[in-house]
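Asks: pasting a predicted model and its sequence here:
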Amino acid sequence: MSIRVVLADDQALVRAGIEMLLSAEPGIEVVAAVPDGAEAVRAVAVLRPDVAVLDVRMPVLDGVEATRRIVESRAESSALPAVLVLTTFNLDAAVYAALSAGASGFMLKDAAPTDLAQAVRALAVGKGWLDPDVTQSVIERFSSRPSGPAHRDPRLDTLTAREREVLLCLTRGLSNAEIASELFIGEGTVKTHVNHVLDKLGVRDRVQAVVFAYEAHLVG
């Protein structure tokens, strides 16, 4: 079964180019390509795609607000998509706002076409995606934000000591293999712990687990 994608970008040439790239990939189908976030939200509601690929900056409704509305709608339907946001600049503040709004990843528009397809496939199976070139800048941006009033999220108390260690490793951008090496456990065990962390926190993927950790002041 094909991965169904809704694409939104206000630049017609860029939108057509991304649509062409994704449509050429086996197992990926672009079911709608629209010029703004409002139309993306409507298309998602009607077509129920697996992934929504949204430009951050668009007229009518930008990618951040479109992400927020799509994610909020998940309460009504678990079939709604993961969101991948696209940006031109890796330090665009809107990217961090989109991740906080619930996006499962982001990537730069100048990324390799194969990376875009890999990101779509990753999100379709519940994984997150951060552009490899700017992952560290994302982590640093979250960790440098003002902490604000202390707030302990009760979901932290559902984690075992080992699961909390694994979550802290995720905030450092470590892979399963790197976590296994650091904690002296097998990769299969790491995968199990990661799945438990995601389930207990009620988040879709590793990216949102990292966002949670910073929002809950577990790190930073």
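Replies: Okay, I see it.

Asks: switch to C-alpha atoms for all contacts and neighbour counts from now on
Replies: Noted.

Asks: helices and strands around the strand or helix carrying residue 18, which ones?
Replies: Per DSSP states H and E, residue 18 falls inside helix 12-23. In terms of contacts (3 or more CA pairs under 8 Å, 6 or more residues apart in numbering; DSSP states H and E), helix 12-23 is packed against strand 3-8, strand 28-34, helix 113-124.

Asks: list the buried ones in that helix?
Replies: For helix 12-23, a neighbour-count test (16 or more other CA atoms under 10 Å) marks 15, 18-19, 21-23 as buried.

Asks: what's the next secondary structure element after the host helix or strand of residue 52?
Replies: Applying DSSP H and E as the criterion places residue 52 in strand 51-55. Remark: after strand 51-55, the chain's next helix or strand is helix 63-72, criterion DSSP H and E.

Asks: angle of that following helix against strand 3-8?
Replies: Relative orientation of helix 63-72 and strand 3-8, computed by axes from the mean of the first three to the mean of the last three CA atoms, to 10 degrees: 140 degrees.

Asks: tilt between helix 63-72 and strand 51-55?
Replies: Here the directions of helix 63-72 and strand 51-55 differ by 160 degrees (the same axes, to 10 degrees).

Asks: what comes into contact with the strand holding residue 52?
Replies: Outside of strand 51-55, the residues within contact range by CA atoms under 8 Å, 6 or more residues apart in numbering are 3-10, 37, 40, 44, 62-63, 81-87, 120, 123-124.

Asks: flag every buried residue along the helix ranked longest in the chain.
Replies: Using DSSP state H, we find that the single longest helix of the chain is helix 187-201. Neighbour counts using 16+ other CA under 10 Å place 187, 190-191, 193-195, 197-198, 201 of helix 187-201 among the buried residues.

Asks: okay, pairing it with this:
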Amino acid sequence: MKIFEFAYFGLASLLVLLGGLATVAARNPIRGAMGLLTSIVGIAGLYLMLSAEFLAAIQILVYAGAVVILFLFVIMLLGPSATSPRDARTAVPRYVGAGVFAASSIGALALVASAAKPGARVVPEAPEALGTIEALGHELFTKGIVPFELSGALLLVAVIGAVAVARGKQVDPTLLPAGAGSPDGRDQVPVRDAATPDPQPGALTGHFTLSTKEPKS
């Protein structure tokens, strides 16, 4: 492997790893979406190394140009500070699941390391149709038609669920009392009864008291 190819592979892998860590560890959902975008760009770069130019283009157009935009759209609907209520009862199952996942990953790596035989292996040459539109379309719409349709249905359900959650989070401001938006009352807006007509332009508004007493001299 040439130095340029090694450097390119290292850069793409670094983008994937850093983007994945930023996606998982970021508290701000917008930063998490940007981390996902970084990881997607790194994966597209790895596709280019495998001579799969079509997959790299689809990775950028579909995932970076559509899925990440969809995530940002959902974040805009819910608000960047929207968080789920904390429930201490779900902490133990989460920790148990994380432990099982870590143990499974370590076991899989151990099996791969034990199955690897010493000595160099000759990798067979890739077929000429690898990464082309014809080969990908044949695999996608023959052997992978069911997963393809299921992924489309999953995205549709995700969009519908995001819209339903966003509609449930919204509050009609006309139903709120005056000054409900701020605790100090600086944003209070006087509420006028709908039955009271609007004052005419130039008319005096307020409360007046009529008195019949004569002023003292």
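Replies: Structure received. As the structure is a computational prediction, the values presented were derived from the model and not from experiment.

Asks: where does the TM-score land?
Replies: Once superposed, the chains reach a TM-score of 0.18 (TM-score structural alignment, normalised by the length of structure 2), with 73 aligned residues with a CA RMSD of 6.1 Å.

Asks: if we can go back for a sec, could I get the buried residues of helix 12-23 of structure 1 as TSV with distance to residue 33 of structure 1?
Replies: Formatted as TSV, the buried residues of helix 12-23 of structure 1 follow (distance: CA to CA, whole Å):
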residue	distance to residue 33 of structure 1
15	7
18	9
19	7
21	12
22	11
23	11
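
Asks: out of the helices and strands packed on helix 12-23 of structure 1, which one sits most buried?
Replies: With neighbours taken as mean count of other CA atoms under 10 Å, the helices and strands packed on helix 12-23 of structure 1 reach their highest mean count in strand 3-8, at a mean of 26.

Asks: okay, now residue 5 of structure 2: neighbour count?
Replies: By other CA atoms under 10 Å, the residues close to residue 5 of structure 2 number 11.

Asks: got it, and the one 4 residues further on?
Replies: Per other CA under 10 Å, the neighbour tally for residue 9 of structure 2 reads 16.

Asks: quick check: next helix or strand after the strand or helix carrying it?
Replies: Using DSSP H and E, residue 9 of structure 2 sits in helix 3-25. Sequence-wise, the next helix or strand downstream of helix 3-25 of structure 2 (DSSP H and E) is helix 29-49.

Asks: what comes up buried for that following helix?
Replies: 29-48.

Asks: quick check: closest non-adjacent residue to residue 106 of structure 1.
Replies: Nearest residue to residue 106 of structure 1 in three dimensions, chain neighbours excluded: residue 85, at 4.6 Å (CA to CA, 6 or more residues apart in numbering).

Asks: for residue 189 of structure 1, see how far away the one you found is.
Replies: Separation of residue 85 of structure 1 from residue 189 of structure 1 (CA to CA, to the nearest Å): 31 Å.

Asks: which parts of structure 2 are helices?
Replies: Remark: helices assigned in structure 2 by DSSP H are 3-25, 29-49, 53-58, 68-78, 91-115, 133-140, 145-169.

Asks: what's the most buried one of these?
Replies: Mean neighbour count (mean count of other CA under 10 Å) peaks for helix 29-49 among those, with a mean of 21.

Asks: and the angle from that helix to helix 68-78?
Replies: Interaxial angle, helix 29-49 of structure 2 versus helix 68-78 (the same axes, to 10 degrees): 170 degrees.

Asks: need the residues that contact helix 29-49 of structure 2.
Replies: Here helix 29-49 of structure 2 makes contact (CA under 8 Å, 6+ apart) with 9, 11-26, 53, 55-57, 59-60, 63-64, 68, 71-72, 75, 80.

Asks: next one: residue 115 of structure 2 from residue 58 of structure 2, what distance?
Replies: In this view, residue 115 of structure 2 and residue 58 of structure 2 are 34 Å apart by CA to CA.

Asks: and if you look at residue 160 of structure 2?
Replies: Residue 160 of structure 2 is 24 Å from residue 58 of structure 2, where distance means CA to CA.
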